[in-house]
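sequence-free structure coming up:
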């Protein structure tokens, strides 16, 4: 039996029992988990072993990492166009295979140039392309329940934060940092490639379904969907989206979230210690942030399905502004715990909005191109985020005034978000508009 025939058999068996989109959602969540080798929380464990082995400073490693992240971001629009052209199943298979090779390549790094290239490959295939493809796949299968679906999908990222750093540390202590990357590459292939080959179907229309499974209880609707064509799926092209005020209001707001979340992650320990806390306390509150994020992502998803989207985005931006103000007030354990929980809510908002907002306003037909461009802007923002706080540390000795000033950015975006409207060509349920 061919892989395609086996995939059709699995689809028929499972879809007779429940909407197959939940299977797709599970694979997409696994995709976010599998992106772990390309994420910052995994890299952080390897900084000291790489520095000692290659004889380069942590600053040099950070420079290679930042440059690679920026270069990977600039390639994301190309990845998005390829997803539109070949479909998320083929692209996800290729991306996961190349991510595994990138792990093997990185583990063999012998010098700075090799290391920088390895960072670039891992950031592009893991943090960039695989996350983009997973979100794209979920967006194709869910519309009315997209917020809930995105919140559940993002649990895969929370699981990666919980699993990959301690796993990487165990591997480093057991087999060394180079061999650790070999194991991470092999695990990437084992945990993701079979699921892609056997379970992933690009869109519900491919099987005569509609997003959310709404055609299943109505046979006449199912027949209509089955006879529909790909060109009947609503969606703006990238050039059309770029000509709307909506696109620019969204990227400006989402860049705020990406930029400042990265800055707070990057400097949390340094900010806390500058305000009188022990470094151990600063490190200890990370699990509180992660736990809050995991707990709140499904809640945020359900809110997105029920509130007007512009109002939900405005609330997320106000949470971001509040987190920035709160971090400057942390001076003891209780305030650190409160901030960690607030920052976890902020991360839940950013992760859920990441995959939700682009198909919500621009449709599914050319989602890869639009999402790739939007994600590129967000990653560029993330690469710039730590700079103003670092400047404040170096120039003023304290970042508090700079951070408080930066809080004006998301607060202003919250007001601008209220101006966002769905382009006329995109159908939307009235309660979301």
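Noted; the coordinates are in hand. Treat the numbers as computed from the prediction; the structure is a model and nothing was measured.

contacts, neighbours, all on C-alpha from now
Fine.

Strands of this structure, start to end?
For the chain, applying DSSP state E gives no strands.

ok, now which ones touch the residue lying closest to residue 127 once chain neighbours are set aside?
If the residues on either side of it in the chain are set aside, residue 127 comes closest to residue 38, at 5.1 Å by Cα to Cα, 6 or more residues apart in numbering. Applying Cα atoms under 8 Å, 6 or more residues apart in numbering, we find residue 38 in contact with 119, 122, 123, 124, 125, 126, 127.

Might one say that the third one is in contact with residue 74?
No: applying Cα atoms under 8 Å, one finds residue 123 not in contact with residue 74, separated by 11.4 Å.

Counting neighbours, go ahead and name the busier of the two.
Remark: of residue 123 and residue 74, residue 123 carries more neighbours, 28 against 18, as counted by other Cα atoms under 10 Å.

Included below, for side-by-side comparison, is a second structure:
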């Protein structure tokens, strides 16, 4: 596979890292097949055809989060140990098979097993693998690279939401599940298998655009030397143990938990909420799909913003938007209101994905990023497991989403202040013994 990559690098007029971003981004596209906005299209048809409650259906999201919670550290270890490419390829295979098998999941047990398997890929291997390998190819342009990856995810969310709605409305749920599985295989399997390369150093390159194997021009003393650059790349990274000793790690851990508790808890039920408000299935799908359109542009926009301002300030902005959007849902009673809410929700979805990925990479470097993300993702998973189930229980007990949305909005606004405490960690001198005097690690900033 490396032979093909090197051949493409000689032919292409741009840096091969962008090919890696596109190839790994295809897995993030496929990852959106079992996304909550896809499931929300199925909630009403599933409850009508099989008599399942909304709590039972939304519980499948929690089951997937709990399964991923157990596997996430192992996935992070596998990415660092074996590489992102094999993990992404296996993930696409599992995801495609799981989504296809949903066509025959007619009892809760088989539904939970298939959907939980797909959600493990959604939560862990696809986003962690794609963002980790891209972060290894870019430092200066990391914001744009990670933003492009989640742009692919936003496009996937749009495609799978509309595909689900159209297949259900014009054919059947079984056709919808089979169509989703087919798209996963077609779009993502070949790119992840053939085009993903673990590190730029494997191709004689350096992060962003450097080529260490180029001969320096005569008298040019500024051309980077490969041995120096490679040494810095190895020393710019924190280990998992070092990262877990910092306050920033645990703030990000718990903020990720809250962000996805509120965001996932709201989004799992938003399709059913729109239907309760009198919107048709098609209008509900359009509104949800519009949120993915906003998320697509937002992914690139947030990536650009993160190259201009501190990530913790951007994260605080996302929490504010999350709180405002959740309260605003209580006023939605028509198409226009649903589209405004969708725009706010799309901005939150793109911002949370991009910012979290970039903060961990910027704070803790490249080498152990898979392990660090694998552990930190357990906080996100706890939130995603709790939010939908809590929202479902409160709805079933109260008969409306009013209390749920008010509770979630208050939590989000409080966290907009707390996340500002997640300042860039500075490594103690004892951790930097391998660095030359005056050299800054990738996880540090100049004051």
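All right, it came through fine. This one's a predicted model, so the numbers in the text were calculated from it and none came from an experiment.

TM-score for these two?
These two chains, once laid on top of each other, score a TM-score of 0.85 by TM-score structural alignment, normalised by the length of structure 1; 426 aligned residues with a Cα RMSD of 3.3 Å.

related to what we said a few turns ago, residue in structure 2 matching the residue nearest to residue 127 of structure 1?
Using TM-score structural alignment, the equivalent of residue 38 of structure 1 in structure 2 is residue 34.

cool, now which of the contacts of residue 38 of structure 1 survive the switch to structure 2?
Conservation of the contacts of residue 38 of structure 1 in structure 2, assessed by both residues aligned by TM-score structural alignment, their matches' Cα atoms under 8 Å: retained contacts are 119, 122, 123, 126.

now those in TSV, with distance to residue 55 of structure 1?
As requested, those are arranged in TSV below (distance: Cα to Cα, whole Å):
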residue	distance to residue 55 of structure 1
119	17
122	22
123	23
126	26
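
Identify the farthest-apart pair in those residues.
Using Cα to Cα, these span at most 10.2 Å, a distance reached by 119 and 126.

which residue in structure 2 lines up with residue 224 of structure 1?
Under the alignment (TM-score structural alignment), residue 224 of structure 1 maps onto residue 226 of structure 2.

so how many other residues sit close to its match?
18.

Apart from its neighbours in sequence, what residue is nearest it?
residue 212 (5.0 Å).

quick one: contacts for the one you found?
204, 205, 206, 224, 225, 226.

quick one: contacts for the fifth one?
Contacts of residue 225 of structure 2 were listed using Cα under 8 Å, 6+ apart, and they are residue 212.

so how far is residue 348 of structure 2 from it?
With distances taken as Cα to Cα, to the nearest Å, residue 225 of structure 2 is found 41 Å from residue 348 of structure 2.

Tell me how far residue 182 of structure 1 lies from residue 167 of structure 1.
In this structure, residue 182 of structure 1 and residue 167 of structure 1 are 13 Å apart, going by Cα to Cα.

count of residues packed around residue 109 of structure 1?
Taking other Cα under 10 Å as the criterion, the count of residues near residue 109 of structure 1 is 17.

okay, residue 119 and residue 126 of structure 1: which has more neighbours?
In this comparison of residue 119 of structure 1 against residue 126, neighbours counted by other Cα under 10 Å, the higher total goes to residue 126 at 28 against 25.

right, and that one touches residue 35 too?
Yes: contact status for residue 126 of structure 1 versus residue 35: in contact at 4.4 Å, counting by Cα under 8 Å.

Find residues that contact each of those two.
Overlap between the neighbourhoods of residue 126 of structure 1 and residue 35 is empty, taking contacts as Cα under 8 Å, 6+ apart.

Other residues contacting stretch 419-433 of structure 1?
Counting by Cα under 8 Å, 6+ apart, stretch 419-433 of structure 1 makes contact with 144, 234-236, 244-246, 249-250, 305-310, 360-363, all of which sit outside it.

Can you say which of the residues you listed are buried?
144, 235-236, 246, 249-250, 305-306, 308-310, 360-363 (16 or more other Cα atoms under 10 Å).

Quick check: the two most widely separated of these?
Within those, two members stand farthest from each other by Cα to Cα: 236 and 306, at 24.0 Å.

Might you report the residue contacts of the counterpart of residue 142 of structure 2 in structure 1?
Correspondence of residue 142 of structure 2 to structure 1, assessed by TM-score structural alignment: residue 146. When contacts are counted by Cα under 8 Å, 6+ apart, residue 146 of structure 1 is found next to 138, 139, 301, 305, 356.

what would those residues look like in TSV with distance to residue 316 of structure 1?
Output for those, formatted as TSV (distance: Cα to Cα, whole Å):
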residue	distance to residue 316 of structure 1
138	21
139	20
301	12
305	14
356	13
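
which one of the residues you listed sits closest to residue 279 of structure 1?
Each of those was checked against residue 279 of structure 1 using Cα to Cα; the closest is residue 301, at 33.7 Å.

That closest one pairs with which position in structure 2?
Residue 301 of structure 1 maps onto residue 303 in structure 2, with residues paired by TM-score structural alignment.

residue boundaries of the helices in the stretch 201-350 of structure 2?
Counting by DSSP state H, counting those that start in this stretch, residue ranges of the helices within the stretch 201-350 of structure 2 are 226-235, 240-244, 247-276, 281-305, 311-328, 335-364.

how about the second one: buried residues?
Read it as helix 240-244 of structure 2. Neighbour-count burial for helix 240-244 of structure 2 flags 240, 243, 244 (criterion: 16+ other Cα under 10 Å).

looking at structure 1, where would I find the counterpart of stretch 200-207 of structure 2?
When structure 1 is aligned by TM-score structural alignment, the counterpart of stretch 200-207 of structure 2 is residues 204-211.

ends of that stretch, how far apart?
Across stretch 204-211 of structure 1, the terminal residues are separated by 6 Å (Cα to Cα).

Touching it from outside, list them.
Stretch 204-211 of structure 1 is touched from outside by 21, 140-144, 215-216, 222-223, 225-230, with contacts defined as Cα under 8 Å, 6+ apart.

what do you get if the cut-off is 7 Å, keeping everything else the same?
140, 141, 142, 143, 215, 222, 225, 226 (Cα atoms under 7 Å, 6 or more residues apart in numbering).

How far away from the center of its chain is it?
Computed by Cα atoms, centre = their mean, to the nearest Å, the chain-centroid distance of stretch 204-211 of structure 1 equals 25 Å.
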